[in-house]
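1. my questions are about this predicted structure, shown below with the sequence.
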Amino acid sequence: MTLDSRAVRSGSCRQARARSARSPGQGPAVRLVRRLPARAALAALALAAPPAALADDLTLPALTPAPLLTADRDAWTVWTQPHLFGDWGGLRPRLSALGVDVTLTGVDEAVANLSGGVRQTVQEAGQVGLQAKFDLQKIIGLPGGSFEVTLVDRWGGNLAADAGIPALQLLNEVYGRGNIVRTEEFAYKQKMFDDRFELSVGRLAFGDEFFSFSCNFVNLTFCGSAPGNIVGDYIYNWPVSQWAAVGKVNLPADLYLKAAVFDANPDYLGAKPSVAFWPSFPDNSQGLIVPVELGWKPKFGALLGDDTIGGWWNNSAAPNAATSVDGQPILVSGLPAQPGHGRYGFSANLQQMLVHDAANPDPKNGLYGFFNVTVADRRTATQDAQIALGVFQQGVGSRARDGFGVAVGGTQVNPNVANAQAQANVLGLGPGYVQHIEYATEAWYGWQATGWLNLKFDTQYVMCPGGYTAPNNRNAFVLGVRTTVDF
């Protein structure tokens, strides 16, 4: 967001604490169904089609589309079934019997800012994800082998950009990486040695494999793998994939050790179908990203835990985030950044079930607490740290698939960048503000309206968006609804 220099005065979150539309049109569920692209349906058929060499063994019987309602399939069944389109006229179970499991899920987030930014507006973004898992033991007799393909089609806009809110983290996390179809996963996976070792090779998303965290929340501070949230210029989360090889060793005492090699290549971010959609090999590799993660999945009686700690190293060239070639702040000298090599960081995710209802048949239902912290190197990262903590509930009384959550968190701008801004401001060359920490809070309730439809009612309050205060940068109060449909 471009700020009017006449209106901006220097300020920070710490100083502030001391001082103390567009119409969305149709409902999100209707838009989500209508946006389901024809190419996703065609891709589903292509993914499910067996190889020609196996056609004789895997020929599907003729399918007769099932009517929406029959004597045995009343209106109540339509609402309680797990998928909007049922078993796809019998196709889904037949494919599963042959070793092909297909899922099709849509997510839409409609959000509006009641305060913050330069205007009040409404924005909407969403995605449709198509995943096919091929059980190679069923298909070709390879024990422990599988092949997985995931395609993601995204659409919509960024509320923060539309409203003029300089947020460090997205207010509608589903937005991003282009309104195009991407191959999020294209990988061969093999379990061996009695499942003690797992190998994955192919196009993989960093955030799926390392420091993974659920996406129960709508603000990006509390969604997905944190390294990709703060250093997303070289670590890519869903739906961007990179060529990689991942090895995982399952150890005794519910421990595991995982390591990988990812291709560090900015071409993966491009919108060209030759790279984004097709699992090709872009030729602009800059080096390697090597992450390592130690995980522990403890069980204290019925209380489940999921803890990870680790780090990553990237050996590619990386300019200094704040200092120019002459040793002065970039904002002061106007010269190029100091060159260098190597970027790194550390991350830890702690999640523990705190309460479990013994009467609930689902062992995963209960109250969870979580604490996530991620730190990136200050030489190269503009955002160098993020902390998030909160609680969420899976299952609310007799409503086993409802839930709620509350979280608070902060994303820090590199102090080296902040110091450079302060020096430049003194000389009249800076932005007029100094960035420190953006604070986010969020609360939601998820209502499982039908077997296949979930509506999540969400509220966010972001203090010091962008990590600073200014007359035209007020705190942002955001309301939204996330719609999830399992087709």
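-> Noted; the coordinates are in hand. Residues are numbered from 1 along each chain as shown.
2. C-alpha only now, for contacts and for neighbours.
-> Noted.
3. pretty sure Ala157 contacts Val122?
-> That one is not Ala; residue 157 is Gly. No - look at Gly157 against Val122 with C-alpha atoms under 8 Å: they stay out of range, at 9.7 Å.
4. hey, where'd the helices end up in the stretch 1-150 of the chain?
-> Per DSSP state H, counting those that start in this stretch, the stretch 1-150 of the chain carries helices over the ranges 13-18, 28-35, 38-48, 55-58, 75-80, 91-98, 136-140.
5. tell me which of those helices lies nearest to Gly451.
-> helix 75-80 (4.4 Å; C-alpha to C-alpha).
6. middle-most residue in this protein, spatially?
-> Gly224 (4.1 Å; C-alpha atoms, centre = their mean).
7. how far away is it from Ala46?
-> 29 Å (C-alpha to C-alpha, to the nearest Å).
8. next one: Phe217
-> Between Phe217 and Ala46 the computed distance is 33 Å (C-alpha to C-alpha).
9. more neighbours: which of these two?
-> It is Phe217, of Phe217 and Ala46, that has more neighbours when counted by other C-alpha atoms under 10 Å, with 26 against 10.
10. show me the contacts for the more buried one.
-> 223, 405, 442, 444 (C-alpha atoms under 8 Å, 6 or more residues apart in numbering).
11. quick one, strands of the stretch 201-350 of the chain?
-> Along the stretch 201-350 of the chain, counting by DSSP state E, counting those that start in this stretch, strands occupy 242-251, 255-264, 287-296, 299-300, 303-317, 341-355.
12. closest one to Leu255 among the helices of the stretch 1-150 of the chain?
-> helix 136-140 (26.6 Å).
13. around the closest residue to the residue nearest to the centre of the chain other than its chain neighbours, how many other residues sit close by?
-> In this structure, Gly224 finds its nearest non-sequential neighbour in Phe213, 4.7 Å apart by C-alpha to C-alpha, 6 or more residues apart in numbering. Residues within reach of Phe213, counting by other C-alpha under 10 Å, total 20.
14. try this one next to it:
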Amino acid sequence: MQKLWTTIGGVGVAAALMATATLTNTSAFAQQRTDVGTTASPLTQSPTPALPLPNAGTGQGYFFNLRPVGEKIGKSLADYGIYVTGRTFNEEFSNVSGGLKRGSLYEGFTTLGFDLDMNRIAGIQGGSVHFLANDLNGLPFLPYSGSNYANNKVFSGPAASRLNELSYEQSFFDHRFDVRVGRVPTGTEFDTTDLYCEFVFSLCAAPSAFNGVRGYPSYLTSSWGLVTQTQLPKNFFFNIAAYEDEPSLATTGHYNWPGPDWGFDRARGVTIPAQFGYRTSYKNDPYPTTIDIGALYDTGDYSDPLQNSSNRNRGLFGGTAKVDHGKSEMWMQAQKVVYRPDMTSERGITLFVDANLITTGNPIIDDAFYGGFVWRGPFAERPNDKFNVSVGYILLNSDYTNFVNSALQKRGFGATSHGAETTVEVNYGLALAPGVTFKPFLDYIVNPDQVNVAVPSPNNTHVLFVGAAISVFFPETLGLPKLGF
């Protein structure tokens, strides 16, 4: 408990310092969700431009502009209540130092779908239907890095085409209360912000510590879920949800397309997250602030990090992992714009911090902490570029560390694992066109966690990746309208 309250105090001080300039001055109710539907998820949400996107020409530092290409057809479809959405993200990166093996690999992730405005289609005010499919291809980087929790942005298990979402959403009370139900990805409304998807490793769509504790499936597929979001007065909000845990969706079968796993017979529990926070935007605050605190409880089954089914050390005696039941965590986030070189655009520096603390159960992660900054428009002539830096620290469960040390001891090694993993990412998002970003990046991992590595190595002390990614958000790039309030 002393560790818990010390951490809460530290993050609380950071959050208070970030919020001081705005909490006392902002009181008007503000609706923060400018987009609804599939585009509201950090998985598919494009970076907000520092200036309104140009409809034609270049300007704003862009090298080309394809927005006129889809504008006419997009408006025609919107007249019928149909909004096409999607994105593609592709990355090539190489392990140039450390890790389990050197080499280069490619991964790609593409989504395509639509949002339906049920008010225009059927006269249901505030109603909408969302469909999103994705395709993941390429190789996982765990065999190269030996790090499971410093996962890359498109982490989702085997390469496959998946149903990412099929849901119905209904807003009430002038969009102050929102309910979303159906096949939905787990947790993209919790412990995350649009800043996290500026990074390739560890954070998007939510921090690794959130994904390591919540139940299956992966956030790039979906299971049955119910999500409610409430906008409260004076910029406060409250979200709560329930997601079915269905591990088989992450690894086998038809990857969430309609079939036998749409029943509840394969469910292994429920993940229930809740989050309360305060959030301002450039519409009502010159230096926007977000602060929130949340918690989740997962009722599902999971493998014990140390003991086998006979309650013995699995690292020494082998055997099948003991099955544990139930786990929970809490998190605290804060972010604030702290610097703006001019007040006519959204150029500036935003700081962020995040802490995840395990409260019950015995998952592999114990606690985790993240922080960094996003510098939008570092150069006046390039207002939509972004320079991004993040640092993460993941403390592993001592039982898991004991398991790895036992496995090393059994193989005759005297070395022991470190028990904590540190990650650093530096990247630069070069805005090529509206919705199109080229992003060279560098990721450095200290003491890779080696979770799910069949034969842990005592010599795997670091790994350095260099690479580049390119992303295209179809609505912004092609001038397609998005479903919004």
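-> Received the coordinates, thanks. The structure displayed is predicted, hence computed values, not measured ones.
15. give me the TM-score for these two chains.
-> After superposition, the two chains reach a TM-score (TM-score structural alignment, normalised by the length of the second structure) of 0.76; 411 aligned residues with a C-alpha RMSD of 3.2 Å.
16. just to revisit the earlier point, ok, the aligned partner of the residue nearest to Gly224 of the first structure in the second structure to Asn152 of the second structure distance?
-> Phe213 of the first structure maps onto Thr193 in the second structure when the alignment is built from TM-score structural alignment. Thr193 of the second structure sits at a distance of 17 Å from Asn152 of the second structure (criterion: C-alpha to C-alpha).
17. picking up where we left off before, of all the helices of the stretch 1-150 of the first structure, which one comes closest to Leu331 of the first structure?
-> Among those, helix 13-18 comes nearest to Leu331 of the first structure, with 21.2 Å by C-alpha to C-alpha.
18. which helices and strands does that closest one pack with?
-> Helices and strands touching helix 13-18 of the first structure, as assessed by 3 or more C-alpha pairs under 8 Å, 6 or more residues apart in numbering; DSSP states H and E, are absent.
19. so that helix matches what in the second structure?
-> Alignment note (TM-score structural alignment): helix 13-18 of the first structure is unmatched in the second structure.
20. same deal with stretch 133-147 of the first structure?
-> The alignment places stretch 133-147 of the first structure over residues 115-129 of the second structure (TM-score structural alignment).
21. run the chain-centre distance for that stretch.
-> Computed by C-alpha atoms, centre = their mean, to the nearest Å, the chain-centroid distance of stretch 115-129 of the second structure equals 28 Å.
22. please identify the buried residues of that stretch?
-> 115-118, 120, 126-129 (16 or more other C-alpha atoms under 10 Å).
23. which of these sits closest to Glu244 of the second structure?
-> Val129 (20.0 Å).
24. what sits against that closest one?
-> Shown in contact with Val129 of the second structure (C-alpha under 8 Å, 6+ apart): 37, 115-118, 166-169.
25. farthest pair in the contacts of Phe217 of the first structure?
-> Across the contacts of Phe217 of the first structure, no pair lies farther apart than Cys223 and Trp444, at 13.3 Å, counting by C-alpha to C-alpha.
26. the more surrounded of these two?
-> More neighbours surround Trp444 than the other of Cys223 of the first structure and Trp444, with 23 against 19 (other C-alpha under 10 Å).
27. neighbours of the aligned residue in the second structure for Gly334 of the first structure, how many?
-> Using TM-score structural alignment as the criterion, the counterpart of Gly334 of the first structure in the second structure is Gly318. When counting by other C-alpha under 10 Å, one arrives at 14 neighbours for Gly318 of the second structure.
28. so how many other residues sit close to the nearest residue to Gly318 of the second structure once chain neighbours are set aside?
-> Closest residue to Gly318 of the second structure in three dimensions, ignoring its sequence neighbours and counting by C-alpha to C-alpha, 6+ apart: Asn308, at 7.1 Å. Neighbours of Asn308 of the second structure under the rule other C-alpha under 10 Å: 19.
29. pretty sure Asn308 of the second structure sits against Leu316.
-> No - taking contacts as C-alpha under 8 Å, Asn308 of the second structure lies outside contact range of Leu316: 10.0 Å.
30. do a quick rundown of the helices in the second structure.
-> 2-23, 68-79, 118-122, 142-145, 208-213, 314-317, 398-410, 474-478 (DSSP state H).
31. one step back: do you know how far the residue nearest to Gly318 of the second structure is from Leu66 of the second structure?
-> Using C-alpha to C-alpha, Asn308 of the second structure is found at 57 Å from Leu66 of the second structure.
32. so where is stretch 238-250 of the first structure in the second structure?
-> Residue span in the second structure matched to stretch 238-250 of the first structure, by TM-score structural alignment: 219-231.
33. what about the matching stretch, distance to the chain center?
-> 13 Å.
34. hmm, who's touching it?
-> With C-alpha under 8 Å, 6+ apart as the test, stretch 219-231 of the second structure has contacts from 31, 134, 154-156, 162-165, 175-188, 205, 217, 237-246, 249-250, 255-256, 262.
35. one more pass at 6 Å, please.
-> Contacts of stretch 219-231 of the second structure with the rest of the structure, by C-alpha atoms under 6 Å, 6 or more residues apart in numbering, involve 156, 164, 176-186, 237-244.
36. by how much does stretch 366-375 of the first structure deviate from the second structure on average?
-> Here stretch 366-375 of the first structure, set against the second structure after superposition, deviates by a mean of 1.2 Å using mean C-alpha distance after the TM-score superposition for the first structure.
37. which residue, other than its chain neighbours, is closest to Leu303 of the first structure?
-> Met353 (5.1 Å).
38. and Leu142 of the first structure, by the same measure?
-> Once flanking residues are discounted, Leu142 of the first structure sits nearest to Leu136: 5.4 Å by C-alpha to C-alpha, 6+ apart.
39. for Leu159 of the first structure, same thing?
-> Excluding the flanking residues, the one nearest Leu159 of the first structure by C-alpha to C-alpha, 6+ apart is Gln123, at 5.2 Å.
40. what's the one you found aligned with over in the second structure?
-> Aligned counterpart of Gln123 of the first structure in the second structure: Leu105 (TM-score structural alignment).
41. and its match, how far is that from Thr186 of the second structure?
-> Distance from Leu105 of the second structure to Thr186 of the second structure, by C-alpha to C-alpha: 27 Å.
42. higher neighbour count, the two?
-> A count of neighbours by other C-alpha under 10 Å puts Thr186 above the other of Leu105 of the second structure and Thr186, at 30 against 15.
43. need the contact list for Met463 of the first structure.
-> Applying C-alpha under 6 Å, 6+ apart to Met463 of the first structure gives the contacts 439, 475.
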